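> sequence and predicted structure are below.
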Amino acid sequence: MITVQNLCKTYKVARRKAGMREACRSLFRREYEEIHALDHISFQIGDGEMVGYIGKNGAGKSSTIKVLSGILTPDEGTCVVNGKIPWKDRISYVKDIGVVFGQRSQLWWDVPVIDSFELLRDIYSISQAMYKNNLEELTELLNLSELLKTPARQLSLGQRMRCEIAASLLHSPSILFLDEPTIGLDAVSKLAVRDFIKQLNQDHKTTVILTTHDMQDIEALTNRILLIGKGRILMDGSPEELKQDAASMDEAVVKLYRSLEI
């Protein structure tokens, strides 16, 4: 169970006008703007749910995922995941979660993928029996047998993302955070990733929180949508409720953004 109450996170961003004079001036007097990435957001997610967390760029999606995964500490509010506070109980907490950031890698770039997996086994203190079973299952489901001996830098984007997902699941987490997991993937790779996520949820009841701009991913995988905008939760409902009379999910989202002026 994930319970989030009145979560807030603010960033200070340096701003200046263009030009050499303004650049020199900023050396002595820097101006800052406060960005409210999260503005008192609250929600609950039950065990085994598959939730789409959507919003425009800068809406607060990644900040929420980073707080939920223990990377960021919020300014205000509370967050309890499986009875633990992510940023306070981080060592024990990370054994409960898997995280995939589409634009960041947890694989070591110049070594074969299997070496990265072995290192993650030691980091998470995975027993040899569990590691062997999980590796065999993930290798079969994600078709990794030809990739394990290949350095990460020599993989295509689709191949690397399949390996990234496997790396995040070696320790059998009960919650999986997916931040843009299909970004840049071709149609075949997207379908393979979607099928795997659905099977993972069905077989292991893994809770999945998916952030993406690809509404086809949302429609194919989730049964609940949280829409965030300007740091606030603007909608909590099903994909059907969001789509209503629109021809597509993309059209429905654009109409909703316009109606909410975000």
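Okay, I see it.

> from here on, just use CA atoms for contacts and neighbour counts.
Will do.

> show me where the stretch 101-250 of the chain has strands.
Ranges of strands in the stretch 101-250 of the chain, per DSSP state E, counting those that start in this stretch, are 175-179, 207-211, 224-229, 232-237.

> now render those strands as a markdown table, adding mean neighbour count and distance to Val111.
Listed next are the strands of the stretch 101-250 of the chain as a markdown table, based on neighbours: other CA atoms under 10 Å; distance: least, CA to CA, whole Å:
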| stretch | mean neighbour count | distance to Val111 |
| --- | --- | --- |
| strand 175-179 | 24 | 24 |
| strand 207-211 | 24 | 29 |
| strand 224-229 | 22 | 38 |
| strand 232-237 | 17 | 41 |
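
> try this one next to it:
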Amino acid sequence: MTDSDDRDDRDFIALDGVEKVFDVRKKTGFLRRERRRVRAVDGLSFRVGRGEMVGYIGPNGAGKSTTIKMLTGILTPSGGRLRVAGIDPARERTRLARRIGVVFGQRTTLWWDLPLIDSYRLMHRMYRVPDARFAANLDRCVELLDLGALLDVPVRQLSLGQRMRGDIAAALLHDPEVLYLDEPTIGLDVVSKAKVRGFLRDLNAETGTTVLLTTHDLTDIEQLCKRVMVIDHGRLMYDGPLTGLHEAGRAERTLVVDLERELPPLDVESARVIRTDGPRQWLAFPAERSAAPLVAAIAERYPLVDLSVREPDIEAVIARMYEDRAVSWEPGRGGAA
């Protein structure tokens, strides 16, 4: 591989100072409207290498979907430079479409009134996928995403979880080099989530597909991504491993413990009881730590019936990051101005 090829792989997705500003008109009185500018993405810069699987997270309205739409060519940046596989999405959207796959959790790319299989056949022709390759990709997706019984069902009759699996398959029929996933496990039960995560892990490992994943489910990120980026108010707040994010935001997981009988608050190391309700207790512990030692300690000392682990809320993590940043900037504390 040449130095140029290596650089292209490292900068497979590249954003430099990208901005997106919307003009919004708001009614302020009879026949009067106020015009204001909303900066949805504000000087965003990052790189994603070929074959990486990266989590792209943030609260609602942070600019995640706007970024994805610019990466696909649906929206044109107001400023900055953006390239995907060396292509400017806004200028060469059709050319780029053959190299990317997109799944938007709340919108479908499938034909609403057609059976699922007919949507796939239409995509076969639209993307001009060779017959043998289409058949192989379809068979693999149908098997691993458990779609066999749904192929003859009209899309409008599918549940949200079924449609999500159908959309993921549709996005992969033409062998995209990049896959953008927006809430891919929304509406899925626990078993279906596990199947989708396993499918995406195998896809990335076997084909080297680059994946940018936006989600509010931190378990998706934890099980799929080695790297996570946090965006808020259109700016990149964090770029690194998930453990580092938990530490930066002082994130906590919650262990929900069901006991055989009501007891005083449990006394275990590295955790604190934050709530009790009869035989059920909620314990908070640092998100970067494994739950296994805590579970073992409780099981050894207390009459345990059941338990579950709840992941930290991403909005709470980001709020704590803001709190810490504000404190570090206070005069007299030695923080950056």
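Thanks, I have it. What you see is a predicted model; the values in this text were computed from it and never measured.

> rewinding a little: among the strands of the stretch 101-250 of structure 1, which comes closest to Tyr124 of structure 1?
Closest of these to Tyr124 of structure 1 is strand 175-179, at 15.2 Å (criterion: CA to CA).

> what's that closest one packed up against?
Helices and strands touching strand 175-179 of structure 1, by 3 or more CA pairs under 8 Å, 6 or more residues apart in numbering; DSSP states H and E, are helix 61-68, strand 97-101, strand 207-211.

> can I get the ones you listed in TSV with distance to Leu226 of structure 1?
As requested, these are exported to TSV (distance: least, CA to CA, whole Å):
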stretch	distance to Leu226 of structure 1
helix 61-68	10
strand 97-101	19
strand 207-211	10
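
> which of these is buried the deepest?
Of all those, strand 207-211 carries the top mean neighbour count, a mean of 24, counting by mean count of other CA atoms under 10 Å.

> need the helices for structure 1, in chain order.
For structure 1, the helices defined by DSSP state H occupy 20-28, 61-68, 90-93, 113-123, 128-141, 157-169, 187-204, 215-221, 239-243, 249-260.

> mind putting those helices in JSON lines, distance to Ile45 of structure 1 included?
Compiled in JSON lines, those are given as follows (distance: least, CA to CA, whole Å):
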{"stretch": "helix 20-28", "distance to Ile45 of structure 1": "44"}
{"stretch": "helix 61-68", "distance to Ile45 of structure 1": "12"}
{"stretch": "helix 90-93", "distance to Ile45 of structure 1": "17"}
{"stretch": "helix 113-123", "distance to Ile45 of structure 1": "27"}
{"stretch": "helix 128-141", "distance to Ile45 of structure 1": "26"}
{"stretch": "helix 157-169", "distance to Ile45 of structure 1": "20"}
{"stretch": "helix 187-204", "distance to Ile45 of structure 1": "14"}
{"stretch": "helix 215-221", "distance to Ile45 of structure 1": "15"}
{"stretch": "helix 239-243", "distance to Ile45 of structure 1": "16"}
{"stretch": "helix 249-260", "distance to Ile45 of structure 1": "22"}
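
> select, out of these, the one closest to Val13 of structure 1.
Val13 of structure 1 lies closest to helix 20-28 among these, at 13.0 Å (CA to CA).

> name the surrounding residues that touch that closest one.
Arg16, Lys17 (CA atoms under 8 Å, 6 or more residues apart in numbering).

> list the contacts for Glu49 of structure 1?
Thr206, Thr207, Val208, Asn223.

> so which of those persist in structure 2?
By both residues aligned by TM-score structural alignment, their matches' CA atoms under 8 Å, these still in contact after alignment to structure 2 are Thr206, Thr207, Val208.

> which single one of those residues is nearest to Arg194 of structure 1?
The nearest one, if we look at the kept ones among the contacts of Glu49 of structure 1 relative to Arg194 of structure 1 and count by CA to CA, is Val208, at 11.8 Å.

> gap between the counterpart of the closest one in structure 2 and Val191 of structure 2?
By TM-score structural alignment, Val208 of structure 1 lines up with Val211 in structure 2. For Val211 of structure 2, the distance to Val191 of structure 2 (CA to CA, to the nearest Å) stands at 22 Å.

> give me the neighbour count for the aligned partner of Val80 of structure 1 in structure 2.
Aligning on TM-score structural alignment places Val80 of structure 1 opposite Arg83 in structure 2. Residues lying near Arg83 of structure 2 (other CA atoms under 10 Å) number 18.

> my guess is Arg83 of structure 2 contacts Gly17, does it?
No - distance between Arg83 of structure 2 and Gly17: 12.0 Å, which falls outside the contact criterion (CA atoms under 8 Å).

> once you drop chain neighbours, what's closest to His174 of structure 2?
Closest residue to His174 of structure 2 apart from its sequence neighbours, by CA to CA, 6 or more residues apart in numbering: Val129 at 5.9 Å.

> quick one, which of the helices of structure 1 is nearest to Ala37 of structure 1?
Nearest of these (CA to CA): helix 61-68, 6.9 Å.

> what's the angle from the closest one to strand 207-211?
For helix 61-68 of structure 1 against strand 207-211, the angle by axes from the mean of the first three to the mean of the last three CA atoms, to 10 degrees is 150 degrees.

> so how far is Leu179 of structure 2 from Ser159 of structure 2?
Distance from Ser159 of structure 2 to Leu179 of structure 2, by CA to CA: 23 Å.

> tell me the centre residue of structure 1?
Asp179 (2.6 Å; CA atoms, centre = their mean).

> quick one: map that one onto structure 2.
Per TM-score structural alignment, Asp179 of structure 1 is aligned with Asp182.

> Pro151 of structure 1 too?
By TM-score structural alignment, Pro151 of structure 1 lines up with Pro154 in structure 2.

> try Arg194 of structure 1
That one, Arg194 of structure 1, aligns with Arg197 by TM-score structural alignment.

> dump the residue contacts of that match.
Taking CA under 8 Å, 6+ apart, one finds Asp220, Gln223, Leu224 in contact with Arg197 of structure 2.

> closest to Arg201 of structure 2 among those residues?
Distances from Arg201 of structure 2 to those, taken by CA to CA, are shortest for Leu224, at 6.3 Å.

> wait, Thr3 of structure 1 sits on Phe43?
Yes - between Thr3 of structure 1 and Phe43 a contact is recorded at 6.2 Å, counting by CA under 8 Å.
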